[in-house]
Structure formats: structure tokens, C-alpha cells
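Student: below are the sequence and a predicted model for it; my questions follow.
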Amino acid sequence: MTRVSVITGGAGGMGAAAAAIVGRDHTVVLFDVRKDRLAAARDALDTQGLTVTAVPGDVTDAAAVAALLRTATDLGTVASVIHTAGVSPSMGDADYILRTNAIGTLTVGEEFFRVAPEGAALVNVASMAAHMLPEAVVPTAAFPLALEEPGSFLEQMHAACELAPIDARSGLAYALSKSFVRWYSTAQAERFTGRGLRILSVSPGSTDTEMGRLEEQAGAGAMVADAAVPRWGTAEEMAELLAFCAGPRAGYLTGTDILNDGGVIASMTERARRAAAG
């Protein structure tokens, strides 16, 4: 039976790189809201001899996500969903970022939970930003509401964003939304295991993709320069980790987040400790 891997955000740098890896031994279904970019990504993978289907759609649209999984199921056995779709602070206001990153992850995750066959894996993309916020700022108590009352969940996420100045709210919304992705990927592990499924997340640091470079002037560049590994990560490095996490060799890996940030958080933590110690 053909094994199928779904890549959301398949027109992006990280998604396309992941597709090129998993496509070596899987049929790939790319999903992205940007139709022209999606077609170009499919064509580029076709030239590599990979079997690719492109499905346009928005991760926040439950009907579109359900149709995506039906398409994948019709092609074979769904082995994995690598959920790279998301937006950065420079790409919209707080509401757009919260809906795309948090509600989009929830929509993909819950449809995967509903229809994926035993043994399948969902790998979500969180962010280094999810490791940077003080716990007191993150409305973690509101996160479970997303599963039952998404409207109330968004209201509380917006309220948390309003603690920041207006010009900083998109950045805070990004960090909060990725904190939700990290929470969802750990808190739901036992539930997913009950259906024989794996779920986890990867938190990339600053990555040399078009979206990543949008944030270069907003502080990401400075953090990279001060990291243990003083350079940007590549889309291919992130994709190798995503593909491994989604594959059978990682069959014991679930309910966790893997930080792949070139040592940024480690450097920041140690420097803060030294400063506090005087």
C-alpha cells in the first residue's frame, strides 16, 4: 500500500524541503493557501521524480482540511502530517496570527486525530519564541478551551495580547500562538496514543527562509549572532528533523517539543544566570 505524507505550508521553504525528503519513499500531498506558489512547489518536486499532489486551502477552514485528508486517504495510507503552515509577526495583525497559527494547528490536529490510521504521526511546527515568554504571560489555563470553546479561547488570547503596546501585539500573538502549538503537541499525547497515533512539535530557531528573513530586522538577527551556533538554520536542517520525527525510526517519540535553535535559548538562559549571579 502506498504511504502518504501530508505537508501543510507546502509552498514555504521548510514545507517544500520536508516534502523533498519524505517524498523519497512516500507519496506527498502539499497543502497551502497560496495557489501559485503551491503549483510552483509541486512542479519543482515533480522534476525530482517525486509523486506529488497539490491541494490549495486554508488550515483554518475545517472543510478544506477534511477534504485534504480525504484526498490523502484516497491516495494510500496516511503515514504522517507535517504541519509547517503558519505566519510570522510581520505578516499580519494579532488576530490573523492567532487564528492561523493556533486555530490552524487545532483544525489540522483534530481532523488528523479523527481519520488517521494507527501508526501515523503528526509533527507540528512551533517556534523558539514559545520558549522565550515568562510563564506568567502565557494564558495556559485558557488553552484547553480551544478544544471545546474556540471563541472563548481566542478572546482570552486576545486579552493576553492587549497587555503589550499596539506595535508589539503581533509579536506577542506569534509567541503565544506557538506556545499553544507546543502545549497542544504535548497535552494531547495521551489522547492521541489511545488511537495509536503520535503527536509532537519541533521549535525551530531563526531559519533562512523567506518567512524567517521577514523577522531579521525585528530582533532575530541579533539573537542569531549571540547564539551558541552563530548563524541562521537552513530549511533543509529543519526538514531533516521534521522528516525523522514523522518517520518510523521515531516510533517512541511523542508528547514532546524538540528545540532546534542553534543554542539561542541555551545561550540566553546561561547569560541570564551569570548576570543574576553577579
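Tutor: All right, it came through fine. Residues are numbered from 1 along each chain as shown.
Student: can we go C-alpha only for contacts and neighbour counts from here?
Tutor: Noted.
Student: what about the helices in the stretch 101-250 of the chain?
Tutor: Using DSSP state H, counting those that start in this stretch, the helices of the stretch 101-250 of the chain run over residues 104-115, 145-148, 150-161, 169-187, 189-193, 210-214, 220-225, 235-246.
Student: list the buried ones in the first one?
Tutor: The reference is to helix 104-115. Buried residues in helix 104-115, counting neighbours by 16 or more other CA atoms under 10 Å, are found at 104, 105, 106, 107, 108, 109, 110, 111, 112, 113.
Student: now swap in the last one and tell me
Tutor: Neighbour-count burial for helix 235-246, with 16+ other CA under 10 Å as criterion, is recorded at 235, 236, 238, 239, 240, 241, 242, 243, 244, 245, 246.
Student: got another, please set it beside the one above:
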Amino acid sequence: MNEFEGRSAVVTGGSLGIGLAVVRRLAGAGAQVVFGGHEELAVRQAEQDLRRDGLTVRGITGDLSHTATAEELVNAAVEDHGGLDVVVNSAGIQAYGTVEQTSDAEWDRVLAVNLRSVFTVCRAAIPRLRERGGGAIVNVSSVQAVQSQSRVAVYATSKAAIAALTRSIAVDHAVDGIRVTAVLPGSVDTPMLRHSAELMRGNRSVDDVLDDWGHMHPMGRVATSAEVAELVAFLAGPRAGFITGSCHVVDGGLLARLGVALPAREEP
């Protein structure tokens, strides 16, 4: 089903993880996608792989927390494809530490990548979406926007702020026909999660750590990037025409389960 045929999209963080899966999902359904990434090698590799599969994509490297880079990304989509219809903000980094353990530089770095880039890209994109009579923005937040594990002070702050920013843009720009939503994933098998597992694995393998984290979810596993991309595509597409200002959890039941459990039941 080519529900994005003739549509123009930009995706941040599009060279790895969830962002890459979103680029593949949208382009595979007919969208023409310009994606941004921070590392030149990763951007060029993703661009090459996607084009080899016959998808219409273009990668741009740069720091999207900078206004000029955000405008370059948006303008590239308009210049290449005549306008802009869909924006997905998926750029993100993880950092660990309590407030006491977090330096000024680390706080600023995480908020720049995770939050400021959403602001700069949305600010650049909204006039272009308005020119097309509206469109959709989907921001990738996290379950840690609403509940937090230990030692994620700046990461959780950035993700909660994305949820608030999503609501605010949705309210301000509904009159322009622009829908704005957020997705809140649980643990997802991405390079970022595997890096976290590497930091914490001790004598275990990364896969063993991911398996343990997966069993914290009622469904017994972590998500794939493609599963998150499916929700993003739905929210960005025509079937979600009356959905805006809302956050949508994709977490395998993680937030639904209390941490306090009954003893295991003895079978008769």
C-alpha cells in the first residue's frame, strides 16, 4: 500500500536505529525522503543501502540543533520534491547520571540533540507544511517521558519536554491543518540500546543484557525498530486524520505493569 505516494518527508536521526527504519518505511510506501544524521559515514552508508533498494532518499549530515542545518534539511526536501508533507524527529542520544553526576556540557549536549533539534526542525518545517495546506509531524519521545529509571536525569528531561512541545505545537497549528503527535517507545533494539548494554554488561554478552531487559516488558522482549516505524507511519499517514496533540506508547506493555507482583501461582 503506497499511502505516501507523492508525499515529501524529512526524518532526523535517519541513518541509524528507529530513524532509519522510519525512512525505509515511508520511502517504501512511496514517500520521497530527505533524512539527517550527525555522522557522515553513517549517513552515506544508509543513503547507499536505501537507494540500492530502489528508494528515493537523500542524506544530509550536520548538527540539527543548529538553525542553519535544520533549514538546510527542510529546504532540501522542498527544492528536491516541491514541498513538504511529513516531518519525523527521531534524532536522539542517551546519557546516564544523576543530576549531581551530570556536567553542564553533558546536559547541554543531550538537550541539544534530543530537544533543541525538534524545535529547530519544527520551526523550519511549519511554514512549508502550511504551504501544502497542512501535514504531519511525529516526534520520537520515550516511555521515560512519563516514568523514569534511575540515573537518566537529562535523558528523561529531554523526552518529557518533547511530549510537552508536541502538545504545544499541535494546539498552535491545528488551524493550519498540521497534526503533531509523539511516540513513546520502550526498549528498542537499536545501536543506542546496544551501546547502553555494552556499558553495563560486565561479564555477560550484549545479547544477554538485551534479553534481560526484554523480559522486563510483559511481552518478554524488546521492540524492533520496524515495529516503532509502523506506528510512526500510521500517525503520519491519512488514516490518522483526526489524531493530534497526543502521545502514543509502543512499549510491549511496560508501562501497564506495576513493579509489585503477586507470588507465582501454584498450579493444581
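Tutor: Here it is on my side, so go on. Note that the structure is predicted; figures quoted are calculated from it, not measured.
Student: need the TM-score from the superposition.
Tutor: TM-score of the superposed chains, computed with TM-score structural alignment, normalised by the length of structure 2, equals 0.82; 239 aligned residues with a CA RMSD of 2.4 Å.
Student: returning to what we had before: so which of the buried residues of helix 235-246 of structure 1 comes closest to residue 11 of structure 1?
Tutor: Set against residue 11 of structure 1, the nearest of these by CA to CA is residue 235 (12.4 Å).
Student: among the helices of the stretch 101-250 of structure 1, which is nearest residue 14 of structure 1?
Tutor: helix 235-246 (4.8 Å).
Student: against which helices or strands is whichever helix or strand comes after that closest one packed?
Tutor: The helix or strand immediately downstream of helix 235-246 of structure 1 is strand 257-260, counting by DSSP states H and E. Contacts defined by 3 or more CA pairs under 8 Å, 6 or more residues apart in numbering; DSSP states H and E place strand 257-260 of structure 1 against helix 169-187, strand 198-204.
Student: make it 10 Å
Tutor: Contacts defined by 3 or more CA pairs under 10 Å, 6 or more residues apart in numbering; DSSP states H and E place strand 257-260 of structure 1 against strand 121-125, helix 169-187, strand 198-204, helix 235-246.
Student: just tell me which of these ends up closest to residue 42 of structure 1.
Tutor: Taking CA to CA, helix 235-246 is the member of those nearest to residue 42 of structure 1, at 16.6 Å.
Student: wasn't residue 34 of structure 2 part of a strand?
Tutor: Yes: looking at residue 34 of structure 2 with DSSP: H, G, I helix; E, B strand; the rest coil, it is inside a strand.
Student: which residues touch it?
Tutor: 8-12, 14, 23, 27, 47, 56-60, 73-78, 80-81, 87 (CA atoms under 10 Å, 6 or more residues apart in numbering).
Student: filter the residues you listed to the buried ones?
Tutor: Among the contacts of residue 34 of structure 2, those classed as buried by 16+ other CA under 10 Å are 8-12, 14, 23, 27, 47, 56-60, 73-78, 81, 87.
Student: thinking again about what came up before, of the helices of the stretch 101-250 of structure 1, which is nearest residue 96 of structure 1?
Tutor: So among the helices of the stretch 101-250 of structure 1, helix 169-187 is nearest, using CA to CA, at 8.9 Å.
Student: chain center to the closest one, what's the gap?
Tutor: 10 Å (CA atoms, centre = their mean, to the nearest Å).
Student: so which elements touch it?
Tutor: Looks like helix 169-187 of structure 1 contacts helix 94-98, helix 104-115, strand 121-125, helix 145-148, helix 150-161, strand 198-204, strand 257-260 (3+ CA pairs under 10 Å, 6+ apart).
Student: list the buried ones in the fifth one?
Tutor: So that's helix 150-161 of structure 1. Here helix 150-161 of structure 1 shows 150, 153, 154, 156, 157, 158, 160, 161 as buried, counting by 16+ other CA under 10 Å.
Student: got it, and the fourth one?
Tutor: Buried residues in helix 145-148 of structure 1, defined by neighbour count with 16+ other CA under 10 Å: residue 146.
Student: what helices or strands is it leaning on?
Tutor: Short answer (3+ CA pairs under 10 Å, 6+ apart): helix 145-148 of structure 1 packs on helix 104-115, helix 150-161, helix 169-187.
Student: burial count for whatever residue of structure 2 lines up with residue 21 of structure 1?
Tutor: Superposed on structure 2 with TM-score structural alignment, residue 21 of structure 1 falls opposite residue 25. Counted with other CA atoms under 10 Å, residues neighbouring residue 25 of structure 2 total 19.
Student: touching, residue 25 of structure 2 and residue 88? I think so.
Tutor: No: under the criterion of CA atoms under 10 Å, residue 25 of structure 2 is not in contact with residue 88, lying 11.9 Å apart.
Student: with that, I have no additional questions.
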